[in-house]
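prediction below, plus the sequence it came from.
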Amino acid sequence: MDTAAGLTFRDATETDVDALVALVESAYRGDASRAGWTTEADILEGQRTDPEGVLEVVKAPDSRLLTVERDGRMVACCQLEHRGDHAYFGMFAVSPTQQGGGLGKAVIAEAERLARETWGVTEMHMTVISVRDDLIAWYERRGYRRTGKTSPFPYGDERFGVPQRDDLEFELLVKELA
């Protein structure tokens, strides 16, 4: 789907997996991620995702991995998963060099619209590492609210990264979809 902002939204395919892994890694890990504000480089090392994890999302029946392109270049992505009366929003990544210009806002708005129209859900859920105050504040400005419900970080499972601190956990954020 095309938007006025020159963005093209489409569902990812198996041939997109390597580019999606590179995009997610660039947004969250290592020195390249420091060009944007979403970096997790100070709290997590190692990988953020891997080809197997991305492929699993692409192939899952109640899931879609939305790929966002500008001028034929992949600049963002997000996962939407249908979970009964709500959708789960995850694997959200915006290229570090594209951050700060409204692209993230456009992607999350389109994701919410698609979840509502495709599945008829009334809420969007996501989990965010609870120490990411700046990121949580960004989501709050988009209408998400903190629930105080937390789940443990998967310490010891390096598929999710190598924690640099011992107080990491996920907090559930929820937004009512009109």
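Sure thing, it's come through.

when you work out contacts or count neighbours from here on, use the C-alpha atoms and nothing else.
Noted.

which parts of the chain are strands?
Taking DSSP state E to define them, one finds strands in the chain at 7-11, 44-45, 63-70, 73-83, 86-94, 123-129, 145-152, 162-163, 169-176.

ok, and here's another one to check against it:
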Amino acid sequence: MDSAAPASPGLTFRDATAADVDALVALVESAYRGDASRAGWTTEADILEGQRTDPEGVLEVVESPDSRLLTVGREGRIVACCQLEHRGDHAYFGMFAVSPLEQGAGLGKVVMAEAERQARASWGVTEMHMTVISVREDLIAWYERRGYRRTGRMTPFPYGDERFGIPQRPDLQFELLVKVLG
């Protein structure tokens, strides 16, 4: 598979390496946590404080034989990323981040479409699964516009495990979203 081929003018897609870990942690944190994340619309700053990920977690994804961390570059810098994990008949989509300064211009749609294409081409999967914090209605609506459907299947948020952040409300849980890949 030619994952380094550009899928959109000016963008390059490639699998992350250990050398990318620090840049990827900074990207994910900037998209979801702290005041910097408020420049984009994907912020979780009002519902979670603390970290979203750490170097160990990102490196684990990079080195896992069943996962890929797809990086999206523009002009030599990483502007977006997402995790693809092969799970039998489906792929899991996670760690999706777009730089707050790049949000709102269609880059997320391009990245998601390329991730879906690569999951089908690499593993022959027919579905993409993801989990989203259920109170993130705006984000869930964005995924629904891309063909994902809510399943109503919930899993608890890991309260007390600060590797995932410090919850600012007591009602957080993850909902499974599923898309049939054509």
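Sure thing, it's come through. Every value quoted in this text rests on a predicted model; they were computed, and no experiment measured them.

identify whichever of the strands of the first structure lies nearest to residue 27 of the first structure.
Comparison of the strands of the first structure against residue 27 of the first structure by C-alpha to C-alpha identifies strand 86-94 as nearest, at 5.9 Å.

where does the closest one end up in the second structure?
Per TM-score structural alignment, the counterpart of strand 86-94 of the first structure in the second structure is residues 90-98.

alignment lookup: residue 49 of the first structure to the second structure.
Pairing criterion TM-score structural alignment: the partner of residue 49 of the first structure within the second structure is identified as residue 53.

do I have it right that that match meets residue 162?
No. Counting by C-alpha atoms under 8 Å, residue 53 of the second structure does not reach residue 162; the two are 9.7 Å apart.

quick one: which of the two has more around it?
Comparing residue 53 of the second structure with residue 162 by other C-alpha atoms under 10 Å, the one with more neighbours is residue 53, at 18 against 14.

report how many residues lie close to residue 38 of the second structure.
For residue 38 of the second structure, the neighbour count with other C-alpha under 10 Å is 17.

also residue 148 of the second structure?
The criterion is other C-alpha under 10 Å. On that basis, residue 148 of the second structure has 21 neighbouring residues.

one more: residue 141 of the second structure?
14.

just to revisit the earlier point, JSON lines please, covering the strands of the first structure and showing mean neighbour count.
Shown next, in JSON lines, are these (neighbours: other C-alpha atoms under 10 Å):
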{"stretch": "strand 7-11", "mean neighbour count": "18"}
{"stretch": "strand 44-45", "mean neighbour count": "18"}
{"stretch": "strand 63-70", "mean neighbour count": "20"}
{"stretch": "strand 73-83", "mean neighbour count": "21"}
{"stretch": "strand 86-94", "mean neighbour count": "21"}
{"stretch": "strand 123-129", "mean neighbour count": "20"}
{"stretch": "strand 145-152", "mean neighbour count": "14"}
{"stretch": "strand 162-163", "mean neighbour count": "19"}
{"stretch": "strand 169-176", "mean neighbour count": "19"}
